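S.K.: generate coordinates for the sequence data below:
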Amino acid sequence: MPRTPRPMTPAQKRATTAPASPRRAAIIAIAITVALVTALAAIIVTTLNRPAPLALRAQAPTGELVTAETNRLSDPAEPAVTVVEFVDFECPACGDWHPVVSDLVARYGDRVEFAYRHLPLPVHGNAIAAALALEGAAAQDEATAMYDLLYDTQAEWGGQAADSQAGTFRGYAEQLGLDIDAYDAVVADPATLDRVSTDAADAGALGIRSTPTFVIDGEVVTLSSYDELESRIAAALGE
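M.R.: This next block holds a predicted model:
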């Protein structure tokens, strides 16, 4: 036989229906306000302490295709032809061209000067950081090693959140056995960003807006295939 519930006492009824006291409501309101203010303050502090996104600086073009600071993959004493590639290390197309260029350097590097300059595109959020990493390695005569490593690992870091891969690139510097303090100093030096920006300014002066773009003996060339680059080089050599 079901039990008949006991009727609630007056005290129990008051406990379940009486609204919170003004003092208790005030305490709850204060607690909520403090929590919101604390959360807002944390957001503001995090935002203020967050480094500014990397961006190229306005620089005047040098008017030169190859400068004293330009990195080279080959440097013959008396080059018969000069090939300059404007690169973005996060650009998938540049990554596809990397083995092609490496092969041409191996076969023509004794007669052809192969150089590359930076053109980090806005669409690639870690391209500037990669360029700075390359320059950090170049300061210790390891530009080519970093150049190859950045392309060989592009699938691992490319396409990640903007400016999120500086630690990855620093790890590459350690992997290459670089002096990390010296590497850090070069990467953080505003002059290094200026150097990268100057490369981009020279690209703009030539009307170059995409990567990879090749310039052979001062002529910006449009290529329809990998083989065409070798054909253009052979033609410039008179072969």
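S.K.: can we go C-alpha only for contacts and neighbour counts from here?
M.R.: Will do.
S.K.: go through this protein and flag its longest helix.
M.R.: Using DSSP state H to assign secondary structure, the helix with the most residues in the chain is helix 22-49.
S.K.: quick check: next helix or strand after that helix?
M.R.: Counting by DSSP states H and E, the element after helix 22-49 in chain order, helix or strand, is strand 71-72.
S.K.: which other residues reach that following strand?
M.R.: 113, 114, 115, 116, 117, 138, 143, 144 (Cα atoms under 8 Å, 6 or more residues apart in numbering).
S.K.: ditto for stretch 98-115
M.R.: The contact list for stretch 98-115, computed with Cα under 8 Å, 6+ apart, reads 66, 70-76, 78-85, 151, 226, 230.
S.K.: buried stuff in that stretch?
M.R.: Of all the residues in stretch 98-115, those buried under the rule 16 or more other Cα atoms under 10 Å are 98, 101, 105, 108, 109, 110, 111, 112, 113, 114, 115.
S.K.: tell me, what residue is most central in the chain?
M.R.: With distances taken as Cα atoms, centre = their mean, the residue of the chain nearest its centroid is residue 126 (1.6 Å).
S.K.: just checking, that residue touches residue 168?
M.R.: No - taking Cα atoms under 8 Å as the contact criterion, residue 126 and residue 168 are not neighbours in contact, 10.7 Å apart.
S.K.: dump the residue contacts of residue 130.
M.R.: 89, 90, 150, 166, 169.
S.K.: let me see the contact set for the fourth one.
M.R.: Going back to what we said before, that points to residue 166. Neighbour list for residue 166: 129, 130, 133 [criterion: Cα under 8 Å, 6+ apart].
S.K.: columns secondary structure and distance to residue 28 on top of those, output as a markdown table?
M.R.: Listed next are these as a markdown table, based on DSSP: H, G, I helix; E, B strand; the rest coil; distance: Cα to Cα, whole Å:
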| residue | secondary structure | distance to residue 28 |
| --- | --- | --- |
| 129 | helix | 48 |
| 130 | helix | 51 |
| 133 | helix | 52 |
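S.K.: what about the buried residues of stretch 98-115, which are in strands?
M.R.: 112, 113, 114, 115 (DSSP state E).
S.K.: among those residues, which two are most distant?
M.R.: Within these, two members stand farthest from each other by Cα to Cα: 112 and 115, at 9.5 Å.
S.K.: now the helices for this protein?
M.R.: Across the chain, reading from the start of the chain, the helices by DSSP H fall at 10-17, 22-49, 92-108, 127-138, 143-152, 154-157, 166-175, 180-188, 190-205, 226-236.
S.K.: let's compare: structure for the following, please.
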Amino acid sequence: MRTLPVLLLRLALLVAIAASSALVVEYQNAGDPAFCGVTSGCFAVRMSPWSRPFGVPLPTLGLAAYATLFGMTLVARHKLRHAVVAALAVPGGLFAAFLLWLQKNEIGAFCPWCVAVDISAIVAAFASVWVALRAWKDESRVLLPQRRPVVLAWVGAAMFAVLVPFVWGKYPVVPPAPEAIQALQTPGKVAIVGFTDFECPFCRRMHPALHDIAARHGDHVSLVRKMMPLSGHPGAEPAALAYLCVPVDKREAVADQLYAAEPEQLTHEAVPALVAKAGVSAEAVATCMKAPQTRAELERDKQLFADLGGRGLPFTFVGRRVVLGYNPERVEMALAQELGGERVALPLGAMFVVLGVAFLLAVLVTLMTPVGDRDGGAPSKERSPSV
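M.R.: Sure, this is the predicted structure:
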């Protein structure tokens, strides 16, 4: 088919645009599973150092790049323009192959949406070379109709590819919380379950924010802290053991002391006296910190963090929703959504149907329209080789 390479190129770019747009939503949602769950490969990829080159989310760069390439395919009617598209698409395809290699060998997890982007980029690179080679021999061999309905169909498909994932991202189907998190819920309240490390700088910033949120929402919220001392923070484990040894009604006051302490104060010897400022017995805490039961409870918290797919701190569940990192605004938003009850949820399959119809419509309009000039005339036999 004469139009096959051009259609393949445009469709591959549309898929890359749609998948990149979905990933942009995922990065903005900070853990709320619009398209990926917390235990998915997407989460692992997003937490890797490769996810933000130059501080910019990789999906944002990809969305801009693929949208630009797609726009170039709409105006490429001469061989030099097709060559430029290929010259840009091929490095993109090579970079996509490198990203697939990274997911397999460095990150150890595959993000389905990332894979969709990467494979589409490789297909687009192949198709762009195919188009360029054909155009170099005979430009008419890759010429598509330029009538207004055809152009509008492709522009509309691209707009759908960009915008539809954002619409679905606002109304995700949120799965139930994991059973271990459900077990921490208090009837009639939304539980905020935060995994923390008392020496972690971002956890220290998150503490007053969570305390303030819980205080403002009163009887509608319960705050639960789970311990996840990081190996690079020597004071985190003694602080965690001390926290677990304190009566529940004293834990907020003790948390205030532990988060505010200098890291060098968080030692097995110094922590008991530190928490005693909150009105608990230093001797009782020191004894409890050495007890096997306390160590076992700490290990259960750490195992729960691993089972839930945690990869960084703070790691916070707000009811069924997850907030990654220091993001109190996202906690507020997630809490408002949980307190508001059930809302409209758009199934992911319906998004694929909408996008598929938009893409298919563009293809059908193209195939049903005769090739001709913009005014509908017959194609010229002699075309300028100029750009």
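S.K.: superposed, how do the two chains score by TM?
M.R.: TM-score for the superposed pair, counting by TM-score structural alignment, normalised by the length of structure 1: 0.61. Supporting figures: 164 aligned residues with a Cα RMSD of 2.6 Å.
S.K.: if we can go back for a sec, the longest helix of structure 1 aligns to what range in structure 2?
M.R.: Counterpart in structure 2 of helix 22-49 of structure 1, with TM-score structural alignment as the criterion, is absent.
S.K.: quick check: residue 62 of structure 1 vs residue 85 of structure 1, distance?
M.R.: Shown here: residue 62 of structure 1 relative to residue 85 of structure 1, a distance of 17 Å by Cα to Cα, to the nearest Å.
S.K.: more neighbours, those two?
M.R.: Regarding residue 62 of structure 1 and residue 85, a neighbour count based on other Cα atoms under 10 Å identifies residue 85 as having more, with 21 against 13.
S.K.: coming back round to it: need the winner for burial among the helices of structure 1.
M.R.: Per-stretch averages of neighbours, counted by mean count of other Cα atoms under 10 Å, single out helix 127-138 among the helices of structure 1, with a mean of 26.
S.K.: so that one corresponds to what in structure 2?
M.R.: Counting by TM-score structural alignment, helix 127-138 of structure 1 corresponds to residues 236-247.
S.K.: from the chain's centroid, how far away is the matching stretch?
M.R.: Taking Cα atoms, centre = their mean, to the nearest Å, one finds the center of stretch 236-247 of structure 2 at 33 Å from the center of the full chain.
S.K.: before we move on, back to that, just put the helices of structure 1 in JSON lines and tack on distance to residue 213 of structure 1.
M.R.: Output for those, formatted as JSON lines (distance: least, Cα to Cα, whole Å):
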{"stretch": "helix 10-17", "distance to residue 213 of structure 1": "77"}
{"stretch": "helix 22-49", "distance to residue 213 of structure 1": "37"}
{"stretch": "helix 92-108", "distance to residue 213 of structure 1": "9"}
{"stretch": "helix 127-138", "distance to residue 213 of structure 1": "16"}
{"stretch": "helix 143-152", "distance to residue 213 of structure 1": "16"}
{"stretch": "helix 154-157", "distance to residue 213 of structure 1": "19"}
{"stretch": "helix 166-175", "distance to residue 213 of structure 1": "24"}
{"stretch": "helix 180-188", "distance to residue 213 of structure 1": "25"}
{"stretch": "helix 190-205", "distance to residue 213 of structure 1": "9"}
{"stretch": "helix 226-236", "distance to residue 213 of structure 1": "11"}
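S.K.: those helices: which one's closest to residue 217 of structure 1?
M.R.: Ranking the helices of structure 1 by proximity to residue 217 of structure 1 (Cα to Cα) places helix 226-236 first, at 8.1 Å.
S.K.: following the helix or strand containing residue 81 of structure 2, which helix or strand shows up next?
M.R.: Element membership of residue 81 of structure 2, judged by DSSP H and E, is helix 79-102. Moving toward the C-terminus from helix 79-102 of structure 2, the first helix or strand encountered (DSSP H and E) is helix 112-137.
S.K.: which stretch of structure 1 lines up against that following helix?
M.R.: Residue span in structure 1 matched to helix 112-137 of structure 2, by TM-score structural alignment: none.
S.K.: swap in stretch 204-223 of structure 2?
M.R.: When stretch 204-223 of structure 2 is compared against structure 1 (TM-score structural alignment), it corresponds to residues 95-114.
S.K.: so how far is that stretch off the chain centroid?
M.R.: What separates the centre of stretch 95-114 of structure 1 from the centre of its chain is 24 Å, taken as Cα atoms, centre = their mean.
S.K.: ditto for stretch 133-145 of structure 1
M.R.: The gap between where stretch 133-145 of structure 1 is centred and where its chain is centred comes out at 16 Å by Cα atoms, centre = their mean.
S.K.: what about it, how long is it end to end?
M.R.: The stretch stretch 133-145 of structure 1 measures 11 Å between its terminal residues, going by Cα to Cα.
S.K.: list of residues touching that stretch?
M.R.: With contact meaning Cα under 8 Å, 6+ apart, stretch 133-145 of structure 1 is reached by 71-73, 146-147, 166, 169-170, 173, 176, 178, 182-184, 186-187, 192.
S.K.: go again using 7 Å as the cut-off
M.R.: With Cα atoms under 7 Å, 6 or more residues apart in numbering as the test, stretch 133-145 of structure 1 has contacts from 73, 146, 147, 169, 173, 183, 186, 187.
S.K.: so which of these is the closest to residue 24 of structure 1?
M.R.: Using Cα to Cα as the measure, the one of the contacts of stretch 133-145 of structure 1 that approaches residue 24 of structure 1 most closely is residue 169, at 55.0 Å.
S.K.: distance check, that closest one against residue 183 of structure 1.
M.R.: Applying Cα to Cα, the value for residue 169 of structure 1 to residue 183 of structure 1 is 10 Å.
S.K.: now do the contacts for residue 190 of structure 1.
M.R.: Going by Cα under 7 Å, 6+ apart, residue 190 of structure 1 touches no other residue.
S.K.: that one matches what in structure 2?
M.R.: In structure 2, the residue paired with residue 190 of structure 1 is residue 292, using TM-score structural alignment.
S.K.: next one: residue 168 of structure 1
M.R.: The criterion is TM-score structural alignment: under it, residue 168 of structure 1 has residue 270 as its aligned partner in structure 2.
S.K.: can you give me the neighbour number for residue 26 of structure 2?
M.R.: Burial measure for residue 26 of structure 2: 24 neighbouring residues, criterion other Cα under 10 Å.
S.K.: can you find the partner of it in structure 1?
M.R.: Alignment note: residue 26 of structure 2 maps to a gap in structure 1; criterion TM-score structural alignment.
S.K.: need the contacts of residue 130 of structure 1 in CSV (columns: distance to residue 41 of structure 1).
M.R.: Compiled in CSV, the contacts of residue 130 of structure 1 are given as follows (distance: Cα to Cα, whole Å):
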residue, distance to residue 41 of structure 1
89, 38
90, 36
150, 39
166, 27
169, 32
